[in-house]
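[1] sequence and predicted model, in that order:
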Amino acid sequence: MTSEDTGDGDEADGQRPTDGTETGGAAAVRLDGPETLLADERARPRATGVPDGTTVVVDLTATDHTGQTWRASRRYRPVDGAVDLAAHDPVDADETDPSPAGLAWALAPVDGDPVRFPTAPHGDHERRYRAVVRDEAGREVATATTTTTVVHERGVTHRHVGGGEDADDGDEPSERSGRSDGGAGTSGPSETPVEPPTGHCYSPTGDGPHPAVVLCHGSGGVPLRRHAALLASRGYVAFALQYLGVDDLPETPVEVPLSVPRRAVRWLRAHPATTGSVGLYGVSMGGQLAALLASEPDVSVDAVVVDSGSLHVFPAGGDTAPWTRDGEPVATTAVPDAPPDRFASSTGGASDRRTAFHAMVAATDRERRRAATISAEQIRTPVLWLSGTDDATWPATAAGEALLARCDARDVTFPVDHRVYHDAGHAFGPPGLPTTWRPAGPDDRVARGGTPGAHAAGRQTAWAATRTWFDDALR
């Protein structure tokens, strides 16, 4: 059934005392926070000893790997002498602020327009919190500081498999650059009867075997290394597949053989480092791929998570199919016989394409539409569909509703859930990075949609739902 997800992610363990001291003499204010934090844990910076009748301004700064400084600031009123960023709403919040969600989502460059937070390759960074306590006259009463290092790996080894290019995977991948490290790490799946495709394998260092997940990136072609590192930190062998721009594969999703991700599933299922339970995760075009692959009769997976995917196979350019099956293009919807700008609109200065995809479906006759629709009833495994109602890339929410309708009509026996996040946009993935660039970054050709606050809140709960889905199905 369709539901709004209101669950929270994990909370960080182990608060560390302030590394600053109070000023002003009268107030003994402390600011505590964890020394290190996995990116998908909820930080709980907490100021204590705050006098009644005061306000607390909390400033957060961070520096990305390029040296650029990011900053966010909110004002709070103490409750019982304390301010908890994970529990209290700021007094200067507006309707777009998630409630409550700390400050990391609100970080923006000190200089320049909001952009995606760069990662190399995961986005580890240091957060510096400073609390300034002011009395009713605005005078500074006390200050305190604490620092938290955000990481994406804990007890994990990494190994690059195969050849090909590698890149900073950013917030939502859009471009590919740089080259592979050629095989960092020595642990994890390596030699099995099935030759693996190119990608990055992250493995827990603890005793195995472990369940496994194959992660499929979107049309930008950059492997989901942040996702994989975090899943491995939670006890999964996570393989960030790279199916574009390597191994003589196309640079864009045009006639990519389904045999490539199929091989990744078979490789992990057969490997002694895994339990044989394999999940499939895909975002955007990778979400379409994950749903399509799971419906293939010769592919066996134990759980599927589709993040902002599509239930129709849309053409990749003209009438060209994005995927091939046994050398033949899969069926796609039609392209409307209309001028290119007929269905064009703009969101945040970038192209809003949701109307164009609706037009493709409408322009397709019934027989071709049926052939271009992924056979939900053939998936035969638990499916979690994630969507935002303000997805400006394509109509992922409508696709999720269609999935539910098809499954209800056919009395499928496997669990199916569609989590809808209101005013969120395209592509969730792990939390922990700013969303202030939404609904579109300054260099985006295609808008992603979503308000910054709503998407941050959706991302937190969508990732928690993803982990729970895999835990329930694979462990």
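    Okay, I see it.

[2] can we go C-alpha only for contacts and neighbour counts from here?
    Fine.

[3] contact partners for the residue lying closest to residue 250 once chain neighbours are set aside?
    Residue nearest to residue 250 in three dimensions, not counting chain neighbours: residue 244, with 5.6 Å by CA to CA, 6 or more residues apart in numbering. By CA atoms under 8 Å, 6 or more residues apart in numbering, the residues touching residue 244 are 221, 250-253, 256.

[4] try 10 Å this time
    164-165, 176, 198, 217-223, 250-254, 256 (CA atoms under 10 Å, 6 or more residues apart in numbering).

[5] out of those residues, which are buried?
    Neighbour-count burial (16 or more other CA atoms under 10 Å) is assigned, among the contacts of residue 244, to 164-165, 176, 198, 217-223, 252-254, 256.

[6] closest to residue 468 out of those?
    Residue 468 has its nearest neighbour among the buried ones among the contacts of residue 244 in residue 217, at 20.6 Å by CA to CA.

[7] the closest one and residue 283, how far apart?
    6 Å (CA to CA, to the nearest Å).

[8] structure two is appended below for comparative analysis:
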Amino acid sequence: MIEEKKSMPSCQLAVMPQRALVDEPLSMRLAGLQPRQTVTVRTRTQDGSLKTWEAFATFIADEQGTVDVSTQKPVAGTYDTIDPLGLLWSMSCTDAKRPIFFTKTKPTSLLITLTAEVEGTIVASTQIERLFAAPGMRIVPIQERGLIGTLFLPAASGPHSAVIILNGSDGGMREHAAALLASHGYAALALAYFGAEELPAGLLNIPLEYFEKALVWLQAQDDVDEENIAVIGLSRGGELALLLGSTFPAIKAVVAGAPSGIIQSGIKNNTDFSDPAWTRQGQALPYVSYKNTFLSTLDFMWHWLRHKPFTMVTNFRKALTSKKAMVEAATIAVERIQGPILLISGGDDQLWPSTQFSQLIMERLAKYNHPYEYEHLHYEKAGHFVCFPYALPSLPPMIMLSPLAGMYLGFGGTPEANASAAIDSWPKMLTFLASALKQSS
């Protein structure tokens, strides 16, 4: 049991900056300890569902009685390498009996409490605030013309290059991600397309005209540079980003994380994969469908009864060879995209083979002599949730989910690998956007 006492006046815990964007680096130092003294630093916060998340790391002070958390390797803890953000991304949920995701979709800031303990006694503490929205940001809710979304605008007047941020198969919208991007100077639109208010409940028969309407609306905004619009998505959102870029010339850049360059089926009740996801002019776009078989059901039950993570990557990989005609018809014409393309994938993706999908996209772009730049960032040990807008720097990564007792859905990677990929890919994505889109002063 930890004994909570007043902070010892001789020990100081300094964290800089104490209030900053969530992607900014941290400096964390302890001073006033005894030479070679062992100290444990703990972090604690709550996610968007008010679940408590914690991490810790134990260090040995130097001969001057100081610890630099940013440059020292912990001797024990929830991470084991030199990492200035380790005490943030390595947090795990203390309220959950099963693996869950760190819930965050709103742009409210995170308050993180840090304590330093020596022999079970708290000797120093402080609190920091990690922001998604920079001060002065303008927020415009959208509920018109059948559109559901939120536009985040920088404090400075535009016009600004714009980015549409697309969710994956969970639906809704990721406002915190849009706010963070807007904090870097973009007009960022978090756009829902199912699973919100009057929109379809599931990823089924979503008309591309909906996104065309969103593009027209976005181009009409005074603070938006209508000539410089990008789309970003991960997973099914990455597939959609490629599809929209190949369909609408107004889109001038695409970032697709863990993408499929092949149109996949819709999702009905998380069990039926036989209907289309996307339509155009009232017609279903060609897609690869899947049917549950006795063997696939047996495999699922085997994993459930043995509490083993169930993964789907093998089924998607097999479809590339067993459903060649279907795959060919459903392949997205990525060569039609009117601008640069950035693909990001994890080599241990256990949902679907996003690295293989990305390689096929790169091969197609080369085959058709795509006139714009295209790049594939590959993180060998990372899983499905490899980058923005699902994996943000310093947030706990998504590895596994347990929706029911004994049922585990594996998405691949490790906390360390996924966190590292999120931290590394984020500035590279910002550099890509700055190059691909004409930045306004």
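    Done, it's in. Predicted, not measured: the structure shown is a model, and the values here were computed from it.

[9] translate residue 454 of the first structure into the numbering of the second structure.
    When the second structure is aligned by TM-score structural alignment, residue 454 of the first structure is paired with residue 417.

[10] mind checking the SS state of that match?
    helix (DSSP: H, G, I helix; E, B strand; the rest coil).

[11] nearest spatial neighbour of it, skipping sequence neighbours?
    Closest to residue 417 of the second structure by CA to CA, 6+ apart is residue 382, at 4.9 Å.

[12] which SSE is the counterpart of the one you found in the first structure in?
    With the correspondence set by TM-score structural alignment, residue 382 of the second structure lines up against residue 424 in the first structure. Per DSSP states H and E: residue 424 of the first structure is located in neither a helix nor a strand.

[13] so who does the residue nearest to residue 417 of the second structure touch?
    Going by CA under 10 Å, 6+ apart, the list of residues near residue 382 of the second structure reads 345-350, 399, 411-422.

[14] from the residues you listed, which land in strands?
    345-346 (DSSP state E).

[15] any idea what residue 394 of the second structure aligns with in the first structure?
    So residue 394 of the second structure corresponds to residue 432, using TM-score structural alignment.

[16] that match touches residue 119, doesn't it?
    No: in this structure residue 432 of the first structure lies outside contact range of residue 119 using CA atoms under 10 Å: 11.6 Å.

[17] between the two, which has more neighbouring residues?
    Between residue 432 of the first structure and residue 119, residue 432 has the larger neighbour count (other CA atoms under 10 Å), namely 25 against 19.

[18] report how many residues lie close to the residue lying closest to the more buried one once chain neighbours are set aside.
    Sequence neighbours aside, residue 39 is the residue nearest to residue 432 of the first structure in space, at 4.9 Å (criterion: CA to CA, 6+ apart). A count of nearby residues for residue 39 of the first structure, using other CA under 10 Å, gives 24.

[19] aligned to residue 39 of the first structure, what sits in the second structure?
    Residue 39 of the first structure maps onto residue 22 in the second structure, by TM-score structural alignment.

[20] surely that match meets residue 184?
    No: applying CA under 10 Å, one finds residue 22 of the second structure not in contact with residue 184, separated by 11.9 Å.

[21] got any residues that touch both of these two?
    residue 133.

[22] who's in contact with residue 308 of the second structure?
    Contacts of residue 308 of the second structure by CA under 10 Å, 6+ apart are 300-302, 406-410.

[23] 7 Å instead, please
    residue 408 (CA atoms under 7 Å, 6 or more residues apart in numbering).

[24] residue 242 of the second structure now?
    Residues near residue 242 of the second structure by CA under 7 Å, 6+ apart: 254, 256, 334.

[25] so what does the strand ranked longest in the first structure touch, helix or strand wise?
    Longest strand in the first structure by number of residues (criterion: DSSP E): strand 140-151. Counting contacts by 3 or more CA pairs under 7 Å, 6 or more residues apart in numbering; DSSP states H and E, strand 140-151 of the first structure packs against strand 30-34, strand 36-38, strand 125-134.

[26] show residues contacting that strand.
    18-24, 27, 29-39, 124-135.

[27] could you turn the buried ones of those into a PyMOL selection?
    In PyMOL syntax, the buried subset of those is picked out as below (16+ other CA under 10 Å):
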select buried, resi 18+20+22+23+29+30+31+32+33+34+35+36+37+38+39+124+125+126+127+128+129+130+131+132+133+134
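
[28] how about the helices in the stretch 101-250 of the second structure?
    Taking DSSP state H, counting those that start in this stretch as the test, the helices found in the stretch 101-250 of the second structure are 175-182, 208-219, 236-247.

[29] buried set for the second one?
    So the one you mean is helix 208-219 of the second structure. 208, 211, 214-215, 218-219.

[30] what packs against it?
    Packing partners of helix 208-219 of the second structure (3+ CA pairs under 7 Å, 6+ apart): strand 278-280.

[31] what stretch of the first structure does the next helix-or-strand element following the strand it packs on fall on?
    The helix or strand immediately downstream of strand 278-280 of the second structure is strand 283-284, counting by DSSP H and E. The alignment of strand 283-284 of the second structure onto the first structure (TM-score structural alignment) spans residues 328-329.

[32] now that stretch: how far from the chain's centre is it?
    On the basis of CA atoms, centre = their mean, to the nearest Å, stretch 328-329 of the first structure sits 30 Å off its chain's mean C-alpha point.

[33] just stretch 361-370 of the second structure next, same as before
    The answer for stretch 361-370 of the second structure is 26 Å, by CA atoms, centre = their mean.

[34] stretch 330-341 of the first structure too?
    Taking mean C-alpha positions (CA atoms, centre = their mean), stretch 330-341 of the first structure and its chain are 29 Å apart.

[35] next, the distance between the ends of it.
    Span of stretch 330-341 of the first structure from end to end, CA to CA: 27 Å.

[36] next one: stretch 132-144 of the second structure
    Stretch 132-144 of the second structure: ends 26 Å apart by CA to CA.

[37] what comes up buried for that stretch?
    132-134, 138-139, 142.

[38] so which of the residues you listed belong to strands?
    Per DSSP E, these map to strands at 138-139, 142.

[39] would you format those as a markdown table with distance to residue 95 of the second structure included?
    Converted to a markdown table, those look like this (distance: CA to CA, whole Å):
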| residue | distance to residue 95 of the second structure |
| --- | --- |
| 138 | 34 |
| 139 | 32 |
| 142 | 35 |
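
[40] so residue 154 of the second structure sits against residue 138, correct?
    Yes: counting by CA atoms under 7 Å, residue 154 of the second structure touches residue 138, with 6.3 Å between them.

[41] quick one: what's aligned to residue 207 of the first structure in the second structure?
    So, by TM-score structural alignment, residue 207 of the first structure is matched to residue 157.
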